[in-house]
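> okay, predicted coordinates and the sequence, questions at the end:
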Amino acid sequence: MKGARGWVIAAVVAIVIAAAAYLLQPHEDSPEHSSNSDASAGASAALLFSQAIGHQTDQVTGTFDTPAPMSLMFVFTPTSQYTAAEAELTRRWVQTGGGTLIYASEHGDRELDRAFGVTRVGGYAPGGEYTATPVVAGVERVAGGSTIMPLDPSPSQVAVLRSPDGYVAGYVEHVGVGTVYVLADPLVLCNGYLEKAGNGRLLADLLSSAGPSAHVAFDEYHHGLTVSDFAPQAWVTTPWGAALLWLLVAVFFGLVLRGRRFGPLIQRPAEVARSDAEWSVAVGQLLRRSSARAVTLGLLAGATERAVATRTGLPLHPRERFWNALWVRAPEVAGDLAQIENSLVAASATERDLLNAAQRLHEIAHPAPFRRPAPPSAPLRPSGPPPREWGGRGTSR
């Protein structure tokens, strides 16, 4: 479970970092042609131009709703797909409300294309400079992107722009009491192209098509995350949804492979508590195996100094002050310890020298307790009758 938890945490962190990197990165261009962007591919100039010529202009944000009847709305390359209900609402606004829709998108929106009967050619064609038809007054040529996905208009859809190869790059259609302009190349209305050819005149003609006092709106609602982006179909129809889906698949297979067994389970043996002597022997064996005689003597010398400091009541640090005080308080101990420490390099030559030095350090660190000799005891006086004298006077057989 710990391994699985680590994978999940790593996946969440990766998603958060990717989202932060995407949201916080400076956008030097505007592939969605947002009216908030001053980039070459942005549409902020169209919004400002609409305000400058006297149109009441705003943006559709927060929640999606169509403008008032007889208004004009720009829709530039939706990055969040229209829902079927939103597309149908837009169609009714055009058909019965007399609205004018400027729908400019390179690849189109599936629901908007379905609602307004937009058909696109499957391949790409050269763009660059488009020829305007007489439908657009005062415009002969406009400049745009290098390639387009041409439109395939029906008889009721009248071409307004054609590519150098004769493909339709834009058309106009009357839907009910309203009008729809469909452009296959939104760049013709973007900031970096309005000064080229007749692009500025084309924008002015489109703005005036709804009347001099018409309300103008720019759809920015579909340039961000919307509720429809979290629908089940968004997991396969949007780039970010497909990326998250692949990430989940990778995490799933990673967890499966991580939990795969390579053989039968082996019970972990119960741990047995080891004694201090076993740990000491183990450390000694490691030091001996690595031929670390100098390291061993250094450790023993340090331990001896700590033991001496504890016994004499002296602080071990700073070391120079400790030695000065030790020479005053216990000169014999200081002399023996200094003599041994000065000979540690020579004592690390062989294991016999190492053992001798270790024994001497041990004697200094843990000296044997001094025992006073016992006072001589008085001779024992025999109790009872004195022994008989054998063969002397006063004896009898």
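Yep, it's here. Given the structure is predicted, the values throughout are model-derived calculations rather than measurements.
> switch to C-alpha atoms for all contacts and neighbour counts from now on
Fine.
> run through the strands of the chain in chain order.
57-60, 72-76, 100-104, 125-126, 129-132, 141-143, 147-148, 158-162, 168-175, 178-183, 216-219 (DSSP state E).
> got JSON lines for the ones you listed, with mean neighbour count and distance to residue 22 too?
Below are those laid out as JSON lines (neighbours: other CA atoms under 10 Å; distance: least, CA to CA, whole Å):
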{"stretch": "strand 57-60", "mean neighbour count": "17", "distance to residue 22": "23"}
{"stretch": "strand 72-76", "mean neighbour count": "27", "distance to residue 22": "21"}
{"stretch": "strand 100-104", "mean neighbour count": "24", "distance to residue 22": "25"}
{"stretch": "strand 125-126", "mean neighbour count": "17", "distance to residue 22": "31"}
{"stretch": "strand 129-132", "mean neighbour count": "22", "distance to residue 22": "33"}
{"stretch": "strand 141-143", "mean neighbour count": "21", "distance to residue 22": "31"}
{"stretch": "strand 147-148", "mean neighbour count": "20", "distance to residue 22": "27"}
{"stretch": "strand 158-162", "mean neighbour count": "23", "distance to residue 22": "35"}
{"stretch": "strand 168-175", "mean neighbour count": "22", "distance to residue 22": "32"}
{"stretch": "strand 178-183", "mean neighbour count": "23", "distance to residue 22": "29"}
{"stretch": "strand 216-219", "mean neighbour count": "23", "distance to residue 22": "22"}
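> adding another structure so you can compare the two:
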Amino acid sequence: MRAWFLILPLAIALSAPYSTLSKRWDGLMALYMLLEELGYEVRRVTGSPFRLPKGMRAFFLVQPSEELKEGEIDELVEWAGRGNVLIAAGDLPLAPLAERLGLRLVEGSGIFESGAIGVQLRKPRVERAIVKTTWRLRPWDSRSDVIPLCGDAEGATVVMVRLGRGVVFLISSPFPLTNAGLKYEENVDLLSNLLSFLPRGSEVGFDEYHHGLRTIRLPMGELISIGGFLASPLG
């Protein structure tokens, strides 16, 4: 029984969409490993309750499977405004965050790729992103702090929002950051542009908390909760 108690939660995590533990097409393992290879200090954020660790300079929030609470959105926005980089990719689960930043998520025709807007993406130059989405981002009103980076006639698919001393990147699809999405050179170049705001070696975090992976600290030690199951860390 003990072996199942440990293996079942791990199996759930390895197949969870948009998790850094997953090798599936919609996992983020390739992104996690790429950032490590580039010299960033990468960590998974699993603490309960949800908190952004001190010292972290960038945070990836990709298609959360659990609803973002109002207080969590407040923390993310305030944290970014203190000089950090928030990269949020997804559709409906990120609508509340987009609204907080003055953007609305609208559904339109399906597209495979979207072209670059203006000359913002130059490190290296990006002409298009492979997004595979029906969703677009549109500002509620004209604002100088909201800069569309990729999109089409129906709206933006990649947006930069200047926030205090920091910046938020919103992508209307999780696909560009997935294992499948990063097989496209265009998306790797897009990622390079998003990371250009960070010094090499910075601490970068990934949201696993909203994918159901939690670290719970108890008097007897730490427990990992995955999809409602509990397991002690191996080793």
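Cool, got the structure. The model shown is predicted, which means the values in this text are computed figures rather than measured ones.
> picking that back up, and residue 256 of the first structure, which of the strands of the first structure is closest to it?
Proximity to residue 256 of the first structure (CA to CA) singles out strand 72-76 among the strands of the first structure, at 43.8 Å.
> tell me the angle that closest one makes with strand 178-183.
Strand 72-76 of the first structure and strand 178-183 are oriented at 30 degrees to each other (axes from the mean of the first three to the mean of the last three CA atoms, to 10 degrees).
> residue range for strand 72-76 of the first structure in the second structure?
Equivalent residues of strand 72-76 of the first structure are located at 58-62 in the second structure, counting by TM-score structural alignment.
> can you tell me how far the residue lying closest to residue 138 of the first structure once chain neighbours are set aside sits from residue 132 of the first structure?
In this structure, residue 138 of the first structure finds its nearest non-sequential neighbour in residue 201, 7.1 Å apart by CA to CA, 6 or more residues apart in numbering. Separation of residue 201 of the first structure from residue 132 of the first structure (CA to CA, to the nearest Å) stands at 11 Å.
> what of residue 90 of the first structure?
27 Å.
> with residue 151 of the first structure instead?
Using CA to CA, we find residue 151 of the first structure at a distance of 15 Å from residue 132 of the first structure.
> circling back: and the contacts of the match of strand 72-76 of the first structure?
18, 84-90, 174, 198, 202-207 (CA atoms under 8 Å, 6 or more residues apart in numbering).
> of the residues you listed, which pair is most distant in space?
Farthest pair in the contacts of stretch 58-62 of the second structure (CA to CA) is 90 and 202. Separation: 23.9 Å.
> higher neighbour count, those two?
Per other CA atoms under 10 Å, whichever of residue 90 of the second structure and residue 202 has more neighbours is residue 90, with 22 against 15.
> my read: that one touches residue 96, true?
No. With contact defined as CA atoms under 8 Å, residue 90 of the second structure does not reach residue 96; the gap is 11.4 Å.
> the equivalent of residue 196 of the second structure over in the first structure - how many residues pack around it?
Residue 196 of the second structure maps onto residue 208 in the first structure, with residues paired by TM-score structural alignment. Using other CA under 10 Å, residue 208 of the first structure is surrounded by 16 other residues.
> spatially central, which residue of the second structure would that be?
Geometric centre of the second structure, nearest residue: residue 61, 2.7 Å, by CA atoms, centre = their mean.
> which residue, neighbours along the chain excluded, lies closest to the counterpart of residue 223 of the first structure in the second structure?
By TM-score structural alignment, residue 223 of the first structure lines up with residue 211 in the second structure. Nearest residue to residue 211 of the second structure, sequence neighbours excluded (CA to CA, 6+ apart): residue 65, at 5.3 Å.
> wait, what's in contact with the closest residue in space to residue 107 of the second structure that isn't next to it in sequence?
Leaving aside its sequence neighbours, residue 107 of the second structure sits nearest to residue 135 (CA to CA, 6+ apart; 4.5 Å). Residue 135 of the second structure is in contact with 91, 105, 106, 107, 108, 109, 110, 157, 172, 173, counting by CA under 8 Å, 6+ apart.
> okay then, goodbye and thanks.
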